[in-house]
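Visitor: Let's see this in three dimensions:
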Amino acid sequence: MPFLEKNFPGCRFERKTPVGKKPGPKPNKAASYGKTGKSLIEQIKKELPIALKNEPNRCNLILVFDDLDCRDPVIQREKIWQELLKIPGCAEIEKFVGFAAPELEAWIIADWDNSLAKSSAFRGRHQRMRWWLSTQKHIPFDNPESFSEYDQQRDCCREKLSDALIESSVQDEADRNQPRFSKGLHTPLLLREINPHEVQRKCPLFRTMYNYLNDFCSASSPMTNNQ
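Guide: All right, here's what the predicted structure looks like:
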């Protein structure tokens, strides 16, 4: 949400899913991550009708956003789209389904210089992290959305980009007493620092969503968008 609010000030966003945090301790409220895949669709089917009924004529755009986890974006978008069309009141509202591929951390990788390289939490080790990610995990920094491949049995990526970042933060002996990279703590903080113009050069799916929201919010007065 902070990323959307910072980059698209012409829109006002209200998050409708997830309705609750996942179990376990959270470093801060920014660490609440949504459900993905089938579980996200199920929660949308449950929560969106309630929101539209309780707040009629308030929503101008239904924005659904998910980690793609190496799934086919065309198939995944169609699954979500078809479920949205079944929800009463959705047909008349503009809709957009966007993805982070394979995870949100791809955006951080794409703009490393403005995110991890500038973060005080990784000062003195971000270069070692980048070298390890590039040489050991073969992460393409110029095309991070292409990392890993789909595992049909698990319905997700064979390798998680976020796990690679975590491992990179402590793989060097000099860094093993330092805090690990945290998806819950560091990802939302670093997303606030990325330059979207740099990210869209390297991430086609990000570019599609960014350009859509930029056009939509620029052409509109402040409004409410359900996410």
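
Visitor: rest of the way, CA atoms for contacts and neighbours
Guide: Will do.

Visitor: from memory residue 100 sits against residue 207, does it?
Guide: No: no contact is recorded between residue 100 and residue 207 when judged using C-alpha atoms under 8 Å, the distance being 10.4 Å.

Visitor: Which of those two has more residues huddled nearby?
Guide: Under the criterion of other C-alpha atoms under 10 Å, the comparison of residue 100 against residue 207 puts residue 100 first, with 22 against 17.

Visitor: For that one, give its distance to residue 201.
Guide: 14 Å (C-alpha to C-alpha, to the nearest Å).

Visitor: Please apply the same query to residue 224.
Guide: Distance from residue 224 to residue 201, counting by C-alpha to C-alpha: 29 Å.

Visitor: same check, this time on residue 33
Guide: Plainly put, residue 33 is 26 Å away from residue 201 if you go by C-alpha to C-alpha.

Visitor: same question, residue 88
Guide: When distances are taken as C-alpha to C-alpha, residue 88 and residue 201 turn out to be 38 Å apart.

Visitor: what do you get for residue 133?
Guide: As judged by C-alpha to C-alpha, residue 133 and residue 201 stand 20 Å apart.

Visitor: which one of those two has more residues nearby?
Guide: It is residue 133, of residue 133 and residue 201, that has more neighbours when counted by other C-alpha under 10 Å, with 21 against 14.

Visitor: The nearest residue to the more buried one once chain neighbours are set aside: neighbouring residues, count only.
Guide: For residue 133, ignoring the flanking residues on the chain, the nearest one in space by C-alpha to C-alpha, 6 or more residues apart in numbering is residue 139 at 5.8 Å. The tally of other residues near residue 139 (other C-alpha under 10 Å) stands at 22.

Visitor: Please apply the same query to residue 6.
Guide: Applying other C-alpha under 10 Å, we find 11 other residues in the vicinity of residue 6.

Visitor: That one - nearest residue in space that isn't next to it in sequence?
Guide: residue 192 (7.6 Å).

Visitor: for residue 34, same thing?
Guide: According to C-alpha to C-alpha, 6+ apart, the nearest residue to residue 34 is residue 18 (5.2 Å).

Visitor: what about the longest strand in the chain?
Guide: strand 59-67 (DSSP state E).

Visitor: Can you name every helix or strand that whichever helix or strand comes after it contacts?
Guide: For strand 59-67, the following helix or strand on the C-terminal side (DSSP states H and E) is helix 73-86. Counting contacts by 3 or more C-alpha pairs under 8 Å, 6 or more residues apart in numbering; DSSP states H and E, helix 73-86 is packed against helix 37-54, strand 94-100.

Visitor: Need the winner for burial among these.
Guide: Per-stretch averages of neighbours, counted by mean count of other C-alpha atoms under 10 Å, single out strand 94-100 among the helices and strands packed on helix 73-86, with a mean of 18.

Visitor: before we go on, could you also do this sequence so I can check it against the first one:
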Amino acid sequence: MVIWLFAGGGETEYDGLVKLLQKEFPDYHFERKLPERAHKPIGKPKRDAHENENKVNATTGPDLLKAISESLSFLLTRKSLEDLLLKGSLCDAILVIDDLDCRQWDGLVCNEIKSPGFLKIQNHYIEQVQRSLDRAKNPLDDWMKNRLYEVQFQPEIIVGFASPEIESWIIADWGKGEEREKCQHRDFPEHQWFLMKRWLQDVAQVDFDNPELYGGFNPETKRCQMKLSEQIMEAATQAQIPQEAQKPSRYNKRRHSSELLEKISGRRVERICPIFKAMYRSLQLLGKGSN
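Guide: Okay, the predicted model is just below:
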């Protein structure tokens, strides 16, 4: 089963998300369509090209939906479709993942799975992606439309959200003492990892049993008052107590969040994060429905 992945966000989603999904669902084949690496600038000095060659085009919200529409328009041209059909990589499902970032929908809270706001924003994403899919197929000639009908190209659309951002999944699988295996990065010694959690709980007031509600809505920016990813970086700084045996590390969002994302257990995260659980279960049901 082929699943096209369109994810909002930047480096973390680019480097770690596909590996996490592939690990959790080894019978599926995930193909990341978004985010993408930024194109190297043409005609610019080499130093500028070097600075941009590893950057990721980060998108979210309406910009992500627009980027999905543009990507589908390219993927569903006749030339592209012929190539996809030949390789057997036409998708069976489309998976969209975006950060909620404490957004509200028509004044309604979106970070609670049963709230009207969440249902409305999820339905909006599904409707927009379906429209983009229909628009992309509309210009095709009759032969190609018949070919798509023959192969039953009607991909299911699954929309999932990270609330407030993807680091909430890392928080959910941070580890609780000796209770179970820790999702801990090798760069961080035991004492620093412990102090980071304590600072996040006591100072940043992160609820490790319900991280999806973190952030607080800022009416001016229409986003979170406090960024969870920034709080984790600050926690690493605050926890830098020199030790002779192991030197504390600084937290790098691009590298550490990506590598931690690969290690987390979806089954453990779903116990704590209802919004994540909805997406996780949808992917599980997708596999059962194909049998």
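
Visitor: Now do the contacts for the closest residue to residue 183 of the second structure other than its chain neighbours.
Guide: Take residue 183 of the second structure and drop its neighbours on the chain: the residue closest to it by C-alpha to C-alpha, 6+ apart is residue 174, 5.3 Å away. With contacts defined as C-alpha atoms under 8 Å, 6 or more residues apart in numbering, the neighbours of residue 174 of the second structure are 182-184.

Visitor: Return the distance of the equivalent of residue 174 of the second structure over in the first structure relative to residue 182 of the first structure.
Guide: Pairing criterion TM-score structural alignment: the partner of residue 174 of the second structure within the first structure is identified as residue 112. Computed with C-alpha to C-alpha, the distance linking residue 112 of the first structure and residue 182 of the first structure is 16 Å.

Visitor: Same check on residue 43 of the first structure?
Guide: Separation of residue 43 of the first structure from residue 182 of the first structure (C-alpha to C-alpha) stands at 25 Å.

Visitor: Likewise for residue 207 of the first structure?
Guide: For residue 207 of the first structure, the distance to residue 182 of the first structure (C-alpha to C-alpha) stands at 25 Å.

Visitor: same deal with residue 56 of the first structure?
Guide: From residue 56 of the first structure over to residue 182 of the first structure the distance is 38 Å, taken as C-alpha to C-alpha.

Visitor: Residue 37 of the first structure now?
Guide: If you go by C-alpha to C-alpha, the gap between residue 37 of the first structure and residue 182 of the first structure works out to 22 Å.

Visitor: Check residue 106 of the first structure too.
Guide: Distance from residue 106 of the first structure to residue 182 of the first structure, by C-alpha to C-alpha: 14 Å.

Visitor: Which helix or which strand is home to residue 278 of the second structure?
Guide: Here residue 278 of the second structure sits within helix 274-289, counting by DSSP H and E.

Visitor: on that earlier part again, right, and the helices and strands packed on helix 73-86 of the first structure - which one's nearest residue 67 of the first structure?
Guide: Relative to residue 67 of the first structure, the nearest member of those by C-alpha to C-alpha is strand 94-100, separated by 4.8 Å.

Visitor: so the closest one aligns onto which residues of the second structure?
Guide: Taken onto the second structure by TM-score structural alignment, strand 94-100 of the first structure occupies residues 156-162 there.

Visitor: What are the contacting residues of the matching stretch?
Guide: Outside of stretch 156-162 of the second structure, the residues within contact range by C-alpha under 8 Å, 6+ apart are 92-100, 122, 125-126, 129-130, 168-169, 212, 275-276, 278-279, 282-283.

Visitor: what sits against residue 109 of the first structure?
Guide: Counting by C-alpha under 8 Å, 6+ apart, residue 109 of the first structure has contacts 141, 144.

Visitor: quick one: what's aligned to residue 28 of the second structure in the first structure?
Guide: In the first structure, the residue paired with residue 28 of the second structure is residue 11, using TM-score structural alignment.

Visitor: Please report the number of neighbouring residues for that match.
Guide: A count of nearby residues for residue 11 of the first structure, using other C-alpha under 10 Å, gives 23.

Visitor: now residue 147 of the first structure
Guide: 22.

Visitor: same deal with residue 259 of the second structure?
Guide: Counted with other C-alpha under 10 Å, the burial measure for residue 259 of the second structure works out to 20 neighbours.

Visitor: tell me which element it is part of?
Guide: Assigned by DSSP H and E, residue 259 of the second structure belongs to helix 258-263.

Visitor: and for that helix, what span of the first structure is it aligned with?
Guide: Structural correspondence for helix 258-263 of the second structure: residues 188-193 of the first structure, per TM-score structural alignment.

Visitor: Please work out which residues outside that stretch touch it.
Guide: For stretch 188-193 of the first structure, the surrounding residues in contact (C-alpha under 8 Å, 6+ apart) are 2-3, 6, 30-31, 107-108, 114-116, 119.

Visitor: same thing with stretch 125-141 of the first structure?
Guide: By C-alpha under 8 Å, 6+ apart, the surrounding residues in contact with stretch 125-141 of the first structure are 109-110, 116-117, 146-147, 164-165, 168-169, 172, 175.

Visitor: all helices for the second structure, in order.
Guide: For the second structure, applying DSSP state H gives helices covering 11-12, 18-24, 46-52, 61-75, 78-87, 116-137, 142-150, 167-172, 190-202, 228-238, 258-263, 266-272, 274-289.

Visitor: which residues in the first structure does the first one align to?
Guide: If I follow you right, that is helix 11-12 of the second structure. If you align by TM-score structural alignment, helix 11-12 of the second structure falls outside anything aligned in the first structure.

Visitor: could you say what helices and strands that helix packs with?
Guide: When contacts are defined as 3+ C-alpha pairs under 8 Å, 6+ apart, helix 11-12 of the second structure sits against helix 258-263.

Visitor: Pull out the buried positions in the helix it packs on.
Guide: Within helix 258-263 of the second structure, the residues that count as buried by 16 or more other C-alpha atoms under 10 Å are 258-263.

Visitor: Same question for stretch 120-134 of the first structure.
Guide: 122, 125-126, 128-130, 132-133.

Visitor: how many neighbours does the nearest residue to residue 105 of the second structure once chain neighbours are set aside have?
Guide: The shortest distance from residue 105 of the second structure to any non-neighbouring residue, by C-alpha to C-alpha, 6+ apart, is to residue 117 (5.4 Å). Other residues near residue 117 of the second structure number 20, with proximity taken as other C-alpha under 10 Å.

Visitor: Residue 117 of the second structure against residue 103, yeah?
Guide: No: Residue 117 of the second structure sits out of contact with residue 103 when judged by C-alpha under 8 Å, with a separation of 9.4 Å.

Visitor: Since that was my last question, I'll sign off now.
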